[in-house]
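> Mind looking at a prediction? Sequence and model below.
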Amino acid sequence: MSDDARSERAARPGGRTARTRAAVLDAVLGELEEAGYGGLTMERVAERSGVHLATLYRRWRNAEGLIVDVLGEIGTREVPIPDTGSLKDDLRALASEIAGLYARPRYRALVEGMVAAAVRSPAAAAALSEVFAGRNRLAGRIVERAAERGELPPGTDAAAVIAAVGAPFYYRLLIQRGQVDDALAATAAAAAHAAALSGAFTPPAVQDP
C-alpha cells in the first residue's frame, strides 16, 4: 500500500474523533448515492456531515482521500462466509449476499465511485486492490473447505474461484450498467462452480503431476 493510503487508514481513535469520522463517511456514501462520484465534493460532504470544511481538507485532503477512507472502513467489516457443507450451495449463498448488497443504490454508487477514484488516485487504487484481495482471501475459505472435503482438485486457487463469482456483478454494474438480481447470482455461482470442478482454477502442474 502507498504511503498516502497508509496515512488515510491510520489508527482510528474513539470518542469525538470517531463520531466525526463516522459522520463524514456516511455523508460520502450519501453523496455518492445522490450525485455519483462526479458530484462528490468536499463542500457537499461538509454540509451533509456537519463537519467543518477545514477539518475535511486537513484530514482527507480531497475526494479521493475520502474514498480511500471509506474503502478502509469496508475492509475492516466482518464478511459473512457461508458454510453449508456443499461448495455449490456455499457459492450460491455467497452470490446471493453480493446481489443483495449491490441491489442497494448506496452500494452500487460506492462501487462506481471506488473505480472512478482508483483511476485518478494511486492511493485509492491501492486501497481498492487491497480490499478486494482481502475479501477474496476470506471468502476463499469456502473453496479450501471444499478441497478438504474432496469436492475440488487439490491446489485449486481459492481466491480465483471467489473472483469468478464476483466478476459478473461488476461487469453488470460497470459495463452493462444494468441491475443485479437473483438470476445473476444463480448464474455467477453456477458458472464458477462448474469451472472449479473442471479444474479451470487448478495449476497444470497440480492437475498433471
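Arrived safely, thanks for sending.
> Every contact and neighbour count from this point should use C-alpha atoms.
OK.
> Give me the buried stretch members for stretch 139-154, please.
139-147, 151-154 (16 or more other CA atoms under 10 Å).
> Actually, stretch 13-24.
Across stretch 13-24, burial judged by 16+ other CA under 10 Å covers 20, 21, 23, 24.
> about what we covered before: so which of the buried residues of stretch 139-154 belong to helices?
Among the buried residues of stretch 139-154, the residues falling in helices (DSSP state H) are 139, 141, 142, 143, 144, 145, 146, 147.
> Look up the closest residue to the fifth one, ignoring the ones flanking it.
Right, residue 144. residue 158 (6.4 Å; CA to CA, 6 or more residues apart in numbering).
> mind checking how far that neighbour is from residue 137?
As judged by CA to CA, to the nearest Å, residue 158 and residue 137 stand 7 Å apart.
> More neighbours: those two, which one.
Taking other CA atoms under 10 Å, residue 158 and residue 137 do not tie; residue 158 has more neighbours (24 against 16).
> Farthest-apart pair in the buried residues of stretch 13-24, please.
Using CA to CA, the pair of the buried residues of stretch 13-24 lying farthest apart is 20 and 24, separated by 6.2 Å.
> what touches both of the two?
Counting by CA atoms under 8 Å, 6 or more residues apart in numbering, the common neighbours of residue 20 and residue 24 are residue 51.
> right, and the helix or strand after the longest helix belonging to the chain?
Counting residues, the longest helix in the chain under DSSP H turns out to be helix 15-35. As assigned by DSSP states H and E, the chain's next helix or strand after helix 15-35 is helix 42-49.
> Flag every buried residue along that following helix.
42, 45, 46, 48, 49.
> JSON lines please, covering the residues you listed and showing distance to residue 191.
Compiled in JSON lines, the buried residues of helix 42-49 are given as follows (distance: CA to CA, whole Å):
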{"residue": "42", "distance to residue 191": "42"}
{"residue": "45", "distance to residue 191": "41"}
{"residue": "46", "distance to residue 191": "44"}
{"residue": "48", "distance to residue 191": "42"}
{"residue": "49", "distance to residue 191": "42"}
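> ok, and here's another one to check against it:
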Amino acid sequence: MTSEGTVRPGGRTARVREAVLRAAGDLLAERGFAGLDLAEVAQRAEVGKTTVYRRWGSATGLVADLLVEMADSSVSRTETGSLLGDLRTNAHLVRRTLVDERQGALFKAVIAAATCDARTAAALHAFYATRVGEWAPCVTAAIERGEAPVGTDPHEVIRAVSAPLYYRLLASGDPLDEASADRAAAAAEAATRAGAFVR
C-alpha cells in the first residue's frame, strides 16, 4: 500500500503530479507553509480541486510528496578522487541550492513547517537521509584510501559539511558565499582526519 502523496505513476497522472508539485513549490516559496492552499494549487496547476484533494488530501501530503520529488531529482554525487575535493563539491552544491531564489525560500518554508508538523518533519528527515546517504560513499572511499581513520562515520562527515551552511541560511544570516562553502568543507575534512567522527 502506498502512503498518501507518494504514488509515482506515469502518463497523464505523472504530468498532473508534476504540475501540482510545481505549483505547490511556487506557493511555498512565495508564502510559506501557512499560505499553501490546495484550492489555489489546483488553480495554478490547472487541474480539478477534487484531483488534488483526493490524491494529496492536505498541505502536509503535498509537502511530503514534494520532498520525495526533490530527493529523486537532486544532483547526483560526484567523485573527485580526494576527500577534500568531494566535500568541497558537496558544500558548493548545498550552497547553490540554498542561495537559489526559489529553492532557498522553499527549504525555509519546509523547515519552518517541519517544526510544528510531525508528518512534514518525517518527510524532511527522509529527504535529508536520502541526500546524506547518497554522498556518504565518498567518505567510505576516503577511508579506503587512507585519508580518514578507520571507523569514521561517513554520514556524520557529510552532515558536518552542510550544517554551517544551513546555520547561515536559518540562523545567523551571514553571507552564503563560495568562501563559506570552502571553509565548511575544509573544516569537515580536517575534523575527519583528526578522528572527530570515529564511532
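Cool, the structure landed. This structure is a prediction, so every number in the text was calculated from the model and none was measured.
> mean distance, the longest helix of the first structure to its aligned residues in the second structure?
By mean CA distance after the TM-score superposition for the first structure, the fitted helix 15-35 of the first structure averages 1.0 Å away from its aligned residues in the second structure.
> center of the first structure - which residue?
Using CA atoms, centre = their mean, the residue of the first structure that lies closest to the mean C-alpha position is residue 132, 5.0 Å off.
> Identify the residues contacting residue 84 of the first structure.
When contacts are counted by CA under 8 Å, 6+ apart, residue 84 of the first structure is found next to residue 90.
> measure it to residue 91 of the first structure for me?
Distance from residue 84 of the first structure to residue 91 of the first structure, by CA to CA: 10 Å.
> that older thread, quick one: map the residue nearest to residue 144 of the first structure onto the second structure.
Matched by TM-score structural alignment, residue 158 of the first structure corresponds to residue 154 in the second structure.
> And for residue 142 of the first structure?
So, by TM-score structural alignment, residue 142 of the first structure is matched to residue 138.
> now do residue 90 of the first structure
Residue 90 of the first structure maps onto residue 86 in the second structure, by TM-score structural alignment.
> Which helix or strand contains its match?
Per DSSP H and E, residue 86 of the second structure falls inside helix 83-99.
> buried stuff in that helix?
83-98.
> Can you list the neighbours in contact with it?
Helix 83-99 of the second structure is contacted from outside by 77-80, 103-105, 107, 135, 138-139, 142, 147, 158, 161-162, 165-166, 169, 176-178, 181-182, 184-186, 188-189, using CA under 8 Å, 6+ apart.
> Can I have the buried ones of these as a ChimeraX selection?
Selection of the buried residues among the contacts of helix 83-99 of the second structure in ChimeraX, burial being defined by 16+ other CA under 10 Å:
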select :103,104,105,107,135,138,139,142,147,158,161,162,165,166,169,176,181,182,184,185,186,188,189
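> What about the contacts of helix 83-99 of the second structure, which are in helices?
103-105, 107, 135, 138-139, 142, 158, 161-162, 165-166, 178, 181-182, 184-186, 188-189.
> Could I get the contacting residues of the match of residue 142 of the first structure?
79, 83, 86, 154.
> Can you tell me how far it is from residue 130 of the second structure?
Using CA to CA, residue 138 of the second structure is found at 14 Å from residue 130 of the second structure.
> Contacts only, for the residue of the second structure positioned farthest from its centre.
Distance from the C-alpha centroid of the second structure, by CA atoms, centre = their mean, peaks at residue 146 (29.6 Å). Contact analysis of residue 146 of the second structure by CA under 8 Å, 6+ apart lists nothing.
> So the residue nearest to the centre of the first structure, which state does it fall into?
What DSSP: H, G, I helix; E, B strand; the rest coil gives for residue 132 of the first structure is helix.
> where's the aligned residue in the second structure for residue 191 of the first structure relative to residue 164 of the second structure, distance?
Aligning on TM-score structural alignment places residue 191 of the first structure opposite residue 187 in the second structure. Separation of residue 187 of the second structure from residue 164 of the second structure (CA to CA): 10 Å.
> So which of those two has more stuff around it?
Per other CA under 10 Å, whichever of residue 187 of the second structure and residue 164 has more neighbours is residue 164, with 20 against 16.
> Look up the closest residue to that one, ignoring the ones flanking it.
The shortest distance from residue 164 of the second structure to any non-neighbouring residue, by CA to CA, 6+ apart, is to residue 184 (6.4 Å).
> got a list of what that neighbour touches?
Applying CA under 8 Å, 6+ apart, we find residue 184 of the second structure in contact with 88, 91, 160, 161, 162, 164, 165.
> Quickly check the residues you listed for the two that are furthest apart.
Maximum distance among those (CA to CA): 13.1 Å, for 88 and 164.
> In the second structure, what residue corresponds to residue 20 of the first structure?
Using TM-score structural alignment, residue 20 of the first structure lines up with residue 16 in the second structure.
> Thought residue 49 was touching that match, still the case?
No - counting by CA atoms under 8 Å, residue 49 is not a contact partner of residue 16 of the second structure; they are 11.9 Å apart.
> for the buried residues of helix 42-49 of the first structure, which one is nearest residue 62 of the first structure?
Among these, residue 42 lies closest to residue 62 of the first structure (CA to CA), at 6.7 Å.
> And that closest one, what's its match in the second structure?
Taking TM-score structural alignment for the superposition, residue 42 of the first structure sits opposite residue 38 in the second structure.
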